[in-house]
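Colleague: fold the following.
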Amino acid sequence: MDAFILLGSFILLILLRMPVAYALGLSALIGAWWIDIPLHAVMIQVAGGVNKFSLLAIPFFVLAGAIMAEGGMSRRLVAFAGVLVGFVRGGLSLVNIMASTFFGAISGSSLADTASVGSVLIPEMEKKGYPREFSTAVTVSGSVQALLTPPSHNSVLYSLAAGGTVSIASLFIAGIGPGLLLSAVMMGMCLFFAKKRSYPKGEVIPLRQALKICVEALWGLMTMVIILGGILSGVFTATESASVAVVWAFFVTMFIYRDYKWRELPKLMHRTVRTLSIVMILIAFAGSFGYIMTLMQIPSKITTLFLTLSDNRYVILMCINFMLLALGTLMDMAPLILILTPILLPVITGLGIDPVHFGMIMLVNLGIGLITPPVGAVLFVGAAIGKVSIETTVKALLPFYVALFLVLMAVTYIPAISLWLPSVLL
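Modeller: Prediction:
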């Protein structure tokens, strides 16, 4: 009955179209009242939910990504990817995926990835003879890898939701393998369609121009080197690397590229703070919700339920995958990570599955949800930028959904894809 009151009130508030963050907080208060816990204990958990040093990584990485996105980095990365793969048949679609890979390793956000790369490449691909719906589908599906590769904001959220028992550095390094696998599979799909549909070849860029493009892109790509190199060398922590990334992004944007106007900086800061305020409120209320769930012993009850279904870890992982895929289509990624991680972590640790590995499984699942209707935020942004209807975009995405599901199965059942690099580098 306790679980029904807490989860039922949350679902009811969501159905009444209350924002997820406030639904979490109010349902936590209802649950506390039901089990006769003082309401001020919930408020203490709300404050404690955001009083963590590791959380500073989120605002800094978001700000660094915003500075680079609006400072001309996406255009330079597209040009750099064009030098590498733009000359083959279907080259612009490969450029799209590769540019998403580069930019995702700077922004850590699928939404920023889709908006930045899509605004540059979707019109260009259409001009070169690619169908607009295909261009949009490539942009949207390719952006999923930004959730996996460092500096993924969602990896920080998963570490937080896991109670700090999973290091952010381990999750960052673990995301490189799945992220590169996803990009490789997407590029394979693009090559297949390019040959089947006779998409055009790109032009070989002259050496002098190619060198200039590479040098310009190198300044932005150094952000990845600073983040990963600093963490792996022990010079700074994952959280400290975020602040260093902001300083570097600001220096490159304002003093090297100089495409961005100083008078625009206050507006950029305002947009970033608005975005972060939503995220931090969500984290605060999710902390109180998780606290009440723990008092009601909901995680242990869920663990028992899964173990009664089967004692085979592979079967349980498949059940969890289907559950995450379904929920990912109905709710945004961040609240699902904060809600489900405390529930599912005891299940997977009881089965002997590494929490870092499970973090990658969760991120891939929920990343697919971001590009799937009815509430796929990245899908909506991509369709809006591509000026294509949601229905047309989803139809073009169908073969990419199949490819993404195969990547999910590989990440789920081949732990080495996620765990080999952390075991070598950390």
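Colleague: contacts, neighbours, all on C-alpha from now
Modeller: Noted.
Colleague: so what's the residue count around Lys395?
Modeller: 13 (other CA atoms under 10 Å).
Colleague: tell me which element it falls in.
Modeller: Following DSSP states H and E, the helix or strand that holds Lys395 is helix 390-413.
Colleague: quick check: what element follows that helix along the chain?
Modeller: Next along the chain after helix 390-413, taking DSSP H and E as the criterion, comes helix 416-425.
Colleague: output the contacting helices and strands for that next one.
Modeller: helix 168-174, helix 176-197, helix 355-370, helix 390-413 (3 or more CA pairs under 8 Å, 6 or more residues apart in numbering; DSSP states H and E).
Colleague: gap between that helix and the chain center?
Modeller: Distance, stretch centre to chain centre, for helix 416-425: 20 Å (CA atoms, centre = their mean, to the nearest Å).
Colleague: another sequence for comparison is provided below:
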Amino acid sequence: MEYIPIIVLVLSFVGLLAIGMPVAWSIAISSVLTMLVSIPALPAFTTISQRMGTGLDSFALLAIPFFVLSGQLMNKGGIANRLIAFAKTLVGSLPGGLALINVIGAMLMGAIAGSAMASASAMGSILGPEMEKEGYSKEFGAAVNITSATTGLIIPPSNVLIVYSLASGGVSIAALFLAGYVPGILTGLFLMIVAMFWAKKKKYKLGERSTLKQVFKTFIDALPSLFLLVIVIGGIITGIFTATEASAIAVLYTLVLGFIYKEISFKSLPEILLESSATTAIVMLLIGASMSMSWVMSYENIPQDISTLLLGISDNKIVILLIINLLLLFVGIFMDMTPAVLIFTPIFLPVVTELGMDPIHFGIIMVLNLCIGLCTPPVGSVLFVGVGVAQTSIEKVIKPLVPLFLAMIFALFLVTYFPQLTLWLPGLFDL
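Modeller: Take a look at the predicted model:
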């Protein structure tokens, strides 16, 4: 009898996904069905709806709609063009120069916008045609764009890290933001190394070397955009404002910048606000449904059962972390990032904390794992955006994607087993 709730939860969730039910509805319905095993219908429905509402009742979650809006404003406000121009002067003359520009541009764009899909859309639409013109294959350009776009979910500000803070019971957002820098940059560097080797192998044309004057000019052009990082992250670390307040400041700053660059007008604002509202609504529905499922699992003691099972397999930290990584990589293939963080954090966090792992370190490991999932079918949202922008097919992109996947997995391995890569910066600021 004790395993019936978990069987109902898993089978109903997987079954609903298999028939094409949207993820949020699959989570909510499977949560209700699981509760019906233990309590009557009326209390079950009431409890799930109440938990969905309670799950969204968090001040920290206000940061998400603001960061989504600031990402949209950056995407439409000419910021991506200036970041790409700056990246071009830095690495444009190296082997695979345009691919490296894509990676650096995505890291900078992600660090400012905090959105992988916005980054993939902006970088793909601007750099894709240019890469094709220079002789790069469309599929290689799409593969680089897809994988590099995910670095913005590790490098702060990141909505996913805010969600993890909520799911973990209040891990410091400032500490998580700082912890993401080294793993995010490391992942970007490994992607650049693979891109350089691929470009050399395919003998893609080298770009022209930029002069110091050109580097300085593009840096000055990009400086107002980059300064947003100083304002947002600097303000959070020094305690001048919270992550939520920082997100509102980011909206105001990017709006003013868009008007200064003359890329945003009052006429275009309604469309930007509508797109941001739609994205926020999807994310919030996922969060509400996922929080109800997390509560159901807690009510049915599912996390404790899984924790006992994992620790029963081995008490070796290396083995347990390997199993958790493999499970999260598998989960990332079939589930979107936000619900995965909300559902699996309460399951795995007690296991790793019992083994002595810092929750900040585990948060970065979890997000890195799920970033790989964003690039894999059938649910990989960034994969679909990247392929759509490049006007190619998933089948054709898989071959150049594989070495880039391996680069991301190698970065994940280093971050998992060398915690100082994650915890060094938070420790430096006593967070």
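Colleague: distance to Ala284 of the first structure added to the helices and strands packed on helix 416-425 of the first structure, as TSV?
Modeller: TSV is the format used below for these (distance: least, CA to CA, whole Å):
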stretch	distance to Ala284 of the first structure
helix 168-174	19
helix 176-197	29
helix 355-370	21
helix 390-413	30
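Colleague: out of these, nearest to Leu232 of the first structure?
Modeller: Put simply, out of these the one that sits nearest Leu232 of the first structure is helix 168-174, at 8.2 Å, with distance taken as CA to CA.
Colleague: and stretch 85-99 of the first structure, which stretch of the second structure?
Modeller: In the comparison with the second structure, stretch 85-99 of the first structure aligns to the range 91-105 (TM-score structural alignment).
Colleague: buried ones in the matching stretch?
Modeller: By neighbour count with 16 or more other CA atoms under 10 Å, stretch 91-105 of the second structure contains the buried residues 91-105.
Colleague: just stretch 262-275 of the first structure next, same as before
Modeller: Thr272.
Colleague: what sits against the residue nearest to the spatial centre of the first structure?
Modeller: Against the mean C-alpha coordinate of the first structure, by CA atoms, centre = their mean, the closest residue is Leu147 at 2.3 Å. With contact taken as CA atoms under 8 Å, 6 or more residues apart in numbering, Leu147 of the first structure is in contact with Gly104, Gly108, Ser109, Ser110, His153, Asn154, Ser155, Leu363, Val364, Gly367.
Colleague: for the third one, which non-adjacent residue is spatially closest?
Modeller: When you say that, I think you mean Ser109 of the first structure. Nearest in space to Ser109 of the first structure, with sequence neighbours left out and distances taken as CA to CA, 6 or more residues apart in numbering, is Ala146 at 5.5 Å.
Colleague: still on that earlier bit, map the residue nearest to the centre of the first structure onto the second structure.
Modeller: Residue correspondence to the second structure (TM-score structural alignment): Leu147 of the first structure is matched to Leu153.
Colleague: measure its match to Val10 of the second structure for me?
Modeller: 28 Å (CA to CA, to the nearest Å).
Colleague: likewise for Ile240 of the second structure?
Modeller: Using CA to CA, we find Ile240 of the second structure at a distance of 44 Å from Val10 of the second structure.
Colleague: give the aligned equivalent of Ile339 of the first structure in the second structure.
Modeller: When the second structure is aligned by TM-score structural alignment, the residue opposite Ile339 of the first structure is Ile343.
Colleague: ok, that match - contacts?
Modeller: Each residue near Ile343 of the second structure by CA under 8 Å, 6+ apart is listed here: Ser290, Met291, Met293, Ser294.
Colleague: before we move on, what SS does the first one have?
Modeller: Meaning Ser290 of the second structure. The three-state label for Ser290 of the second structure, taken from DSSP: H, G, I helix; E, B strand; the rest coil, comes out as helix.
Colleague: which ones are touching it?
Modeller: For Ser290 of the second structure, the residues meeting the contact criterion (CA under 8 Å, 6+ apart) are Ala24, Ile27, Ala28, Met52, Pro339, Leu342, Ile343.
Colleague: which of the residues you listed ranks first by neighbour count?
Modeller: Among the contacts of Ser290 of the second structure, Ile27 has more neighbours than the rest - 28 neighbours, counting by other CA under 10 Å.
Colleague: could you say which helix or strand holds that residue?
Modeller: Assignment of secondary structure by DSSP H and E places Ile27 of the second structure within helix 23-38.
Colleague: give the aligned range of that helix in the first structure.
Modeller: The aligned range for helix 23-38 of the second structure in the first structure is 20-35, by TM-score structural alignment.
Colleague: now do the matching stretch: distance to the chain's middle.
Modeller: Taking CA atoms, centre = their mean, one finds stretch 20-35 of the first structure lying 27 Å from the centre of the chain it belongs to.
Colleague: one more: stretch 194-207 of the second structure?
Modeller: Here the centre of stretch 194-207 of the second structure is set off from its chain's centre by 27 Å, with CA atoms, centre = their mean.
Colleague: what's it aligned against in the first structure?
Modeller: Residues 189-202 of the first structure are the counterpart of stretch 194-207 of the second structure, counting by TM-score structural alignment.
Colleague: cool, and stretch 49-67 of the second structure?
Modeller: When the first structure is aligned by TM-score structural alignment, the counterpart of stretch 49-67 of the second structure is residues 43-61.
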